[in-house]
Each structure stands twice: as C-alpha cells, then as structure tokens.
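**Q** test case, fold it:
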Amino acid sequence: MEKIIIVTGGSRGIGAATAYLAAQRGYAVAVNYIHNHEAATKIVNNIKHSGGKAIAAAADISLEADAIALFNQVDEQLGKVTALVNNAGILEQQMRVENMDAARLNRIFAVNVTGVFLCAREAIKRMSTKHGGTGGVIVNLSSAAARLGSPGEYVDYAASKGAVDTMTIGLAREVANEGIRVNGVRPGFIDTDIHASGGESNRLERIKDSIPMKRGGQAEEVAKAILWLLSSEASYTTGSFIDVAGGR
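**A** This next block holds a predicted model:
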C-alpha cells in the first residue's frame, strides 16, 4: 500500500524538514501552505528531482472549507492519506496576557487548535477501519511551551499547545481500535524563522544558556522524531509524546 502523507504548514521550518524526510522514507507528500507558494513549490520540485512524489496544496487549515478541500485535493492527486502531520501553527508578538485582545486569541486558537481538529477529522474519515479505511497515523506538533507556559511572551500560544496535548490523548483513545495511532511531538527552542514572527529573530541566542544542552535544536532533529512515530517501529505507541527540547 502506498504511503501518503499530508504535512500542514509544510513550506518552512519543521514542516519542510518533515516533508523532505518523509519523501526519503517512501511517502508521497502533500506540502500544505497558506501563502508561500514559491517555497512549497521548491520543496515539491526538490522531492521530485530526487525521485519522489509530491504536490503543493494551498489551504488555510483554520477554515473548514479549506481543510476539506485540502484532503479532497490529496484524494484526487495522490490517494487516501495514511499519515497526517499537524504541523501548521502560529504565534504573534511577544506580549503579556494583560495586553492581549480577543482578535489575537481567536487567531491563535483558530490555527493552532481548530485547524488541528479539522485536519484530524478529515484524516479519520479516510483512515478509520470504521469508515472502510485501512488505518493510519496522526502526529500533532505541540510545544514544550505547553509544559512551561511561556510567561511574559506567549501564554496564548502555550495554552493552544496545551489544548493540542489534551486533544492528542483523547483522540488517541477514541480511535485506538480503528487502526489509527495518534501521538505528539513537543519541540523546544528550534532554529526556525517562527521566532521572527514573535518579534525576536535572535531569541535562541538569548535563551540558549537556559537549555541544559546549551543550544537550540534543528528542524531535522524534530522531523526524525516525527518520522519515528509515523513508522512501524512505533506500532504500539499511541497517546504519547516525544519532547525534543534539549532537556528543558
């Protein structure tokens, strides 16, 4: 059976590293993106040049119609998904809770929580033996922030990832007897451009001494944890988490 994976937010950072590694390990890859068509197309072309199969798929996964369209596109161009990596996520400028407005909170939770639910829902409809599927695997990208809270910076982001953790546990138990495994990966401080979104592009340099390993992580290190959870080596693992956070 062909292995078909959707990586949401796959055009940069951890998502891009996951897309590349999945292709190397035999997956046909749908690289989801929202704005950066050029970056997504570059990843797809690189995968194809290496002998793999990939498509770029534009969708704002926080919108129900877009999430449905994403999975329908994959159905038509690659086939039924067998693996989903819920990687898409956003954060905003560093800020204390007392200064956050509802619009910001709604944006964060729409992508980081609602989008994860919508994509998981569509994947289950295709994977579950209850619906005639042959099973599959979902990996949700959480964050060490879910454990640490991100005080003074991103309590809203941390809270959204706490919701992802809870959803991961509940969903794993809900579909465990339908051939679907659901797990999470909690990255710590990883060297990607998401820090610039929060207004501090050199954040890793500032905080690296607070990390037991004294360095930030690389996107490829997170991707390897994701691919392990997707693999048959993790066949008895569900409702679990891998922390990729340098000991923090």
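
**Q** please count neighbours and contacts with C-alpha atoms only from this point.
**A** Will do.

**Q** next, the contact list for the residue nearest the centre of the chain, please.
**A** For the chain, the residue nearest the mean C-alpha position is residue 87 (1.4 Å; Cα atoms, centre = their mean). Going by Cα atoms under 8 Å, 6 or more residues apart in numbering, residue 87 touches 7-10, 14-15, 140-141.

**Q** just these now: which is nearest residue 151?
**A** Lowest distance from residue 151 to the contacts of residue 87 (Cα to Cα) belongs to residue 141, with 20.2 Å.

**Q** tell me which two of the contacts of residue 87 sit farthest apart.
**A** 10 and 140 (13.3 Å).

**Q** ok, back up a step: which ones among the contacts of residue 87 map onto helices?
**A** Secondary structure from DSSP state H places 14-15 of these in helices.

**Q** let's have the contacts of residue 87 in a markdown table, adding neighbour count and distance to residue 222.
**A** Shown next, in a markdown table, are the contacts of residue 87 (neighbours: other Cα atoms under 10 Å; distance: Cα to Cα, whole Å):
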| residue | neighbour count | distance to residue 222 |
| --- | --- | --- |
| 7 | 25 | 13 |
| 8 | 29 | 15 |
| 9 | 29 | 14 |
| 10 | 29 | 13 |
| 14 | 25 | 7 |
| 15 | 26 | 9 |
| 140 | 24 | 12 |
| 141 | 27 | 10 |
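
**Q** here is the second sequence; please produce its structure so I can put it next to the first one:
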Amino acid sequence: MSTSAPSVRPVLLVTGGGRGIGAAVARLAAARGHDVLLTYRSDAARAEATAEAARAAGATAHAIQADVADPEGRAQCFAALDARFGRLDALVNNAGITGPTGRLDETPDAVWEEVLRTNVLGLAACSREAIRRLSTRHGGRGGAIVNVSSRASTIGGGGEWVHYAASKGAVDTLTLGLAREVAAEGIRVNAVNPGLIDTELHAAAGLPDRVARMSAGVPMQRGGSAEEVAEAVLWLLSPAASYVNGALLPVGGGR
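**A** Predicted coordinates for the structure are as follows:
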C-alpha cells in the first residue's frame, strides 16, 4: 500500500489585506487553495475577520500589523512570514493610500511624501523581500507578484488625487521593469488597474457618494466590486496566466 506525501498549499502574502480589495483577494485565495498571511495598518478587528474567513475556507491564515511604509513594519511582516510558513509563493502588493483630495497647488509636500512612501517605496521594498525568497537566483522556486495599481495612473486624477495617480504611474513603470528583470528567475510580475470600485476608500477620503456620482461615466454604467478585482488578481497568480508577464490589466468597466 503506497502513501502519498501531504499536499502543500502555496503561501500568499497580501499587504493591506484587512479590508476592500485586499480582503477580497485573501478570501478568494483561501477558497482556491492558498494559505495566507495578510497585513493591516490599524484595524485589527477587520483584519482578523478576514483571516477567520480565510480559515473557514480551509486555509492557514494569519493577520499581522505592519505598515509597509515603515521599514520596521516590513521587517516584522517578513519575519512573521518566515516563522509561520517557512516559504512564499506569491505576493499581492495591495497596501496603499490616496491621501486627501485636492488640486496640486493645494497639496503640500507632506502629502506627496506620505503617499509615495506607502504606494511606491513600500511596494518596492516588499517586492524586494519577496524576490529574495522567490527568485531561482537566490535558491527559490519562483512565483508571482501582482501589484494593485489604478486606472488613475492613466486618467491622471486631476482635481482629486494627482498625487495618488502619480504614485500609481510609478507602480505601473515598476511593474514593467521588474517583470523584465526577474522573468528568467521564475517570477512573473503583473498589475491590475482597478477603476471605480465600490470600497471604503471613497468614504475614507470624505467622498461617500463618489461611486454613485461617477458611475454614469463608466461605459458599463456601474462601479465594480472588490470581488471582481480579486478574480483578476487570482487569475494573474494562477497557472492559467503562466505566459502573462509585465501586464497592466485594466479592471474598470471600460473607463
């Protein structure tokens, strides 16, 4: 009688995984066979609820407080990953902030610095740590990185979030360059570019009616859901996208 070795679920790290798109990604990944480590910045209860939903779907899941803009927070995140799972198979760089709304001539340097520190430097630093674990050059097995960018990188965010849009333009460029840099080392790097998505982001920025107000400008005449974005992310992580590298996938209803 032969016995087979127990299956090993791939391990996914989702930054900013406590709510919104990140939480939807964590839940869907768990349902599709991943174990999950998710980070959150401040809302422990929401993050733990997401982790519990992932566990209910059959995953081993942990939530850890870690601000990706803070080097110490990033170090704690990856130390927890190594200690609790001992491996990494995929990274979803979802953590991000918009900053307050306003025109460029009304926006101080401090806003730009905070947004870029989280959305660009934090994302790049997390990617660097992931590559050190995934790359065949470093003894890894390969894997996938998906960056959560935004349609704002193309539309520009004028009158609302030029600083946010600029940060996502940097994410797009980083995605393209990194995809070429590490492709031969077994790592695929892609991005999703969500459009008008119905999450808490808008209310948190003081614009609770933004999705309803702007839906008429979307060819599909509605905002999208976090779950619809998560489906795109999971496809890019999956073997079904095995020859997709350096893609910037719009998920914006045609906008």
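
**Q** where does the TM-score land?
**A** Taking TM-score structural alignment, normalised by the length of the first structure as the basis, the two superposed chains have a TM-score of 0.98; 248 aligned residues with a Cα RMSD of 0.9 Å.

**Q** re earlier: between the contacts of residue 87 of the first structure, which sits nearest residue 193 of the first structure?
**A** residue 14 (10.0 Å).

**Q** find the residue closest to the closest one in space, skipping its chain neighbours.
**A** residue 219 (4.6 Å; Cα to Cα, 6 or more residues apart in numbering).

**Q** and that neighbour, what does it touch?
**A** 13-14, 17, 190-192.

**Q** stretch 29-37 of the first structure maps to which residues in the second structure?
**A** Under TM-score structural alignment, the match for stretch 29-37 of the first structure in the second structure covers residues 36-44.

**Q** follow-up on the earlier one: for residue 245 of the second structure, see how far away the aligned partner of the residue nearest to the centre of the first structure in the second structure is.
**A** Matched to the second structure by TM-score structural alignment, residue 87 of the first structure sits across from residue 94. Going from residue 94 of the second structure to residue 245 of the second structure by Cα to Cα, to the nearest Å gives 18 Å.

**Q** same check on residue 27 of the second structure?
**A** Using Cα to Cα, which is the criterion applied here, residue 27 of the second structure is 24 Å from residue 245 of the second structure.

**Q** neighbour-wise, which of the two wins?
**A** Ranked by neighbour count (other Cα atoms under 10 Å), residue 27 of the second structure and residue 245 place residue 27 first, with 26 against 22.

**Q** wait, is the more buried one part of a strand?
**A** No. The assignment for residue 27 of the second structure by DSSP: H, G, I helix; E, B strand; the rest coil gives helix, which leaves it out of any strand.

**Q** pull the contacting residues for the equivalent of it over in the first structure.
**A** When the first structure is aligned by TM-score structural alignment, residue 27 of the second structure is paired with residue 20. Residue 20 of the first structure makes contact with 43, 47, according to Cα under 8 Å, 6+ apart.

**Q** read off where the longest strand seen in the second structure ends up in the first structure.
**A** In the second structure, with assignment by DSSP state E, the single longest strand is strand 187-194. Using TM-score structural alignment, strand 187-194 of the second structure corresponds to residues 180-187 of the first structure.

**Q** residue 203 of the first structure and residue 193 touch, don't they?
**A** No. Contact criterion Cα atoms under 8 Å: residue 203 of the first structure and residue 193 do not qualify, at 10.3 Å.
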